[in-house]
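Colleague: Provide a 3D model corresponding to the input given below.
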Amino acid sequence: MKVINEIVNDYLHYLTVERGLSANTVASYHNDLEQFVQYLKKQGFKSFSEVKRSDITAYLRLETSAKKANSTIIRSVTSLRRFYSYLVHENSVIDDPMALIDTPKQEKHLPEVLSRTEVDTLLKAPNVSSALGVRDRAILELMYATGLRVSEVINLRLFDLHLPVGLIKTVGKGQKERIVPIGDTAAYWVNEYLEHGRRSLLKEKRTDFLFLNFHGNKLTRQGIWKNLKIQVQKAGITKNITPHTLRHSFATHILENGADLRIVQELLGHSDISTTQIYTHLSKRRLSEVYNKTHPRA
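Modeller: All right, here's what the predicted structure looks like:
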């Protein structure tokens, strides 16, 4: 099996050096391939060229019977497909056993969305008599007003703010820059944070990152998650809320109020409108809930 392990290591090196993939992505491929190699060891295979389509399907059946998540199986198929494509390109195998293997359908789960009442309660939860409370209120207001991803929020800098004209600049996935409008209420709280929160958090340090932690350093993703959990608990909301929930709620609520899907796509920074279309399903679900609650013969 030494030859098999060496081939896997060569592939991982190729992903890192030639493809320039991130350490996390390479680690994910490594994990998937390691499990596949362990399976091959148990089956007595000596090389990847011995593996047939039936062997792949038997392995995937085993993965499914182990009650692994659908998303895990899909990722495993994708990893094996790209790995065998590499082996064919390197002439390590002649026939690609993945060629006729279908990728399982992705299960579609509609994301959790807050009602407008829940949003109001959550936004009022932080104690704005403290610098950290003003910061948390500003973050919540900003995320709900703009639909920014948490990664976009933590990377906002002072020069990205154009509050007098109601706009902010952000850099999203693929380093794509976009301009997003920010409402008066969110702009007010960001200004409050700049005046009465950020200055005290900054202490003697110098940085142009907008949102800071207690030590005056850039706030992290984990910091926003932790603080959000505290505010959700204070608000008495029992739903499983993440920072992305505010993004989902933003998109759903403006669609319910008549916004065009293309506009929502631009605001969210989606490159493909099919990604945005999930929010139309959320809006329809909301319409059904309202109908069932209010119509006398529903």
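
Colleague: drop to CA atoms for contacts and neighbour counts, all remaining ones
Modeller: OK.

Colleague: Which strands or helices does the helix or strand where Lys41 lies pack on?
Modeller: Using DSSP states H and E, Lys41 falls within helix 23-43. The contact analysis (3 or more Cα pairs under 8 Å, 6 or more residues apart in numbering; DSSP states H and E) places helix 23-43 against helix 2-17, helix 70-89.

Colleague: and for comparison, fold this next one:
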Amino acid sequence: MTKMTKMTKKTKIELNKHNHALLNNFCFHLQVEKGLSENTITSYRFDVTQFLEYYLKDAETATEKDIINFLVDLQQMHQTHKSLARKRSSLKIFYDFLKDDAIPIRVDFSKIPTIKYDQTIPDILSVRQMKRLLASIDTSSNLGLRNKAMLELMYACGLRVSEVIGLSIHDIFWQEEVVRVFGKGKKVRMVPVAKTALRCLKDYINNSRRQLRQEKQTDILFLNRLGNKLTRMGIWKIIDKIAKNSGIDKDI
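Modeller: Sure thing, here's the model as predicted:
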């Protein structure tokens, strides 16, 4: 049973006295020095408490890996990207407070991926519809393996079609379980990838991409049947066709 699974149980996890004191000082700082509203402070308290209940150790000993694992676990529980972005922001503000209060911290937020929440496939389709769409993909062909890997990645990471098109095989960091994404204005961010999506990517790369690439030398991750880069329209046509085949009556 994972830490996050335990957190979903009814049993209340009490913070240790040290973390409880840090959290109270943080909220007092937000109220008195920052002048934030009660509702805003409550949101910060909730986000930080959720992480500390997950981590269980003294707050200042946490590393970026601990926070990334926390966010990935939430992502796998289908938390929205907007919610994940808020939690990352809350934790950064909390750890900035600890640092300013002369408490030595180990976490480096520059190594924690930022989280985008532009309109993506998960926003267009409900979670149930997306699961049905993914389950309906026939993976007995090279194109089917590609489609499964591509949609699993888009769903897991909240990627836009324009971001998926430009992905290279070198943008997948297998050991770290993150993908490097180039967004608008050539801004780069690192996004955690769920294990299910990573398995589909490995399956596609090992068994399908080589066949689609044919004799061409290219680092582009997702290729069409001619071994070329997919287009925006091409991806939306693929998604629309799969949705219709899965019985989803929705204009994508």
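
Colleague: Superposed, what's their TM-score?
Modeller: Once superposed, chain against chain, the TM-score is 0.50 (TM-score structural alignment, normalised by the length of structure 2); 131 aligned residues with a Cα RMSD of 1.4 Å.

Colleague: Now render the helices and strands packed on helix 23-43 of structure 1 as TSV, adding distance to Ile139 of structure 1 and mean neighbour count.
Modeller: Rendered in TSV, the data for the helices and strands packed on helix 23-43 of structure 1 read as follows (distance: least, Cα to Cα, whole Å; neighbours: other Cα atoms under 10 Å):
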stretch	distance to Ile139 of structure 1	mean neighbour count
helix 2-17	36	14
helix 70-89	31	17
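
Colleague: I'd like the distance between the equivalent of Arg157 of structure 1 over in structure 2 and Ser83 of structure 2.
Modeller: In structure 2, the residue paired with Arg157 of structure 1 according to TM-score structural alignment is Ser168. Distance, Ser168 of structure 2 to Ser83 of structure 2, by Cα to Cα, to the nearest Å: 28 Å.

Colleague: And Met130 of structure 2, by the same measure?
Modeller: Met130 of structure 2 is 19 Å from Ser83 of structure 2, where distance means Cα to Cα.

Colleague: Name the residue in the two with the higher neighbour count.
Modeller: Legend: neighbour count by other Cα atoms under 10 Å for Met130 of structure 2 and Ser83, higher for Met130 (21 against 16).

Colleague: The more buried one touches Ser136, doesn't it?
Modeller: No: shown here, Met130 of structure 2 and Ser136 do not form a contact pair, counting by Cα atoms under 8 Å, at 9.9 Å.

Colleague: what about the counterpart of Ala197 of structure 2 in structure 1, is that helix, strand or coil?
Modeller: If you follow Ala197 of structure 2 across to structure 1 using TM-score structural alignment, you land on Ala186. Using DSSP: H, G, I helix; E, B strand; the rest coil as the criterion, the local structure at Ala186 of structure 1 reads helix.

Colleague: Roughly how far does the aligned residue in structure 2 for Lys173 of structure 1 sit from Lys237 of structure 2?
Modeller: In structure 2, the residue paired with Lys173 of structure 1 according to TM-score structural alignment is Lys184. Taken as Cα to Cα, the spacing of Lys184 of structure 2 relative to Lys237 of structure 2 amounts to 23 Å.

Colleague: Where in structure 1 does the longest helix along structure 2 fall?
Modeller: Here the longest helix in structure 2 is taken by residue count, with DSSP state H as the criterion, and it is helix 81-100. Counterpart in structure 1 of helix 81-100 of structure 2, with TM-score structural alignment as the criterion, is absent.

Colleague: before we move on, what about stretch 130-140 of structure 2?
Modeller: Residue correspondence for stretch 130-140 of structure 2 in structure 1, counting by TM-score structural alignment: residues 119-129.

Colleague: Show me where the stretch 51-200 of structure 2 has its strands.
Modeller: All strands of the stretch 51-200 of structure 2, identified by DSSP state E, counting those that start in this stretch, fall at 172-173, 178-182, 188-192.

Colleague: Mean per-residue distance, the first one versus structure 1.
Modeller: With mean Cα distance after the TM-score superposition for structure 1, strand 172-173 of structure 2 departs from structure 1 by a mean of 0.5 Å once superposed.

Colleague: And the last one, by the same measure?
Modeller: Superposed on structure 1, strand 188-192 of structure 2 shows a mean distance to its aligned partners of 0.4 Å (mean Cα distance after the TM-score superposition for structure 1).

Colleague: Distance from the chain centre to that strand, please.
Modeller: Relative to the centre of its chain, strand 188-192 of structure 2 is centred 8 Å away, using Cα atoms, centre = their mean, to the nearest Å.

Colleague: For it, name the packing helices and strands.
Modeller: Applying 3+ Cα pairs under 8 Å, 6+ apart, one finds that strand 188-192 of structure 2 contacts strand 178-182.

Colleague: in the superposition, what's the average offset of the strand it packs on relative to structure 1?
Modeller: Taken against structure 1, strand 178-182 of structure 2 registers an average deviation of 0.5 Å after superposition, with mean Cα distance after the TM-score superposition for structure 1.

Colleague: Can you check what angle separates that strand from strand 188-192?
Modeller: Comparing the axes of strand 178-182 of structure 2 and strand 188-192 via axes from the mean of the first three to the mean of the last three Cα atoms, to 10 degrees yields an angle of 150 degrees.

Colleague: thinking again about what came up before, buried residues, the longest helix of structure 2. List them.
Modeller: Along helix 81-100 of structure 2, these residues count as buried under the neighbour rule (16 or more other Cα atoms under 10 Å): 81, 83-95, 97-98.

Colleague: Same question for stretch 130-149 of structure 2.
Modeller: Buried residues in stretch 130-149 of structure 2, counted by 16+ other Cα under 10 Å: 130, 132-134, 137, 139, 142-143, 145-149.

Colleague: How many residues are close by the aligned partner of Leu223 of structure 2 in structure 1?
Modeller: Aligned counterpart of Leu223 of structure 2 in structure 1: Leu212 (TM-score structural alignment). The criterion is other Cα under 10 Å. On that basis, Leu212 of structure 1 has 22 neighbouring residues.

Colleague: follow-up on the earlier one: among the buried residues of helix 81-100 of structure 2, which two are most distant?
Modeller: Pairwise distances across those (Cα to Cα) peak at 25.7 Å, for the pair His81 and Leu98.

Colleague: what number of residues lie near the nearest residue to Gly216 of structure 1 once chain neighbours are set aside?
Modeller: In space, and not counting its chain neighbours, Gly216 of structure 1 is closest to Leu202: 4.4 Å by Cα to Cα, 6 or more residues apart in numbering. The local packing of Leu202 of structure 1 (other Cα under 10 Å) involves 18 other residues.

Colleague: so who does the aligned residue in structure 2 for Leu202 of structure 1 touch?
Modeller: Taking TM-score structural alignment as the alignment basis, one finds that Leu202 of structure 1 is matched in structure 2 by Arg213. Contact criterion Cα atoms under 8 Å, 6 or more residues apart in numbering gives Leu223, Leu226, Gly227, Asn228 as the residues in contact with Arg213 of structure 2.

Colleague: Having no further points to raise, I will conclude here.
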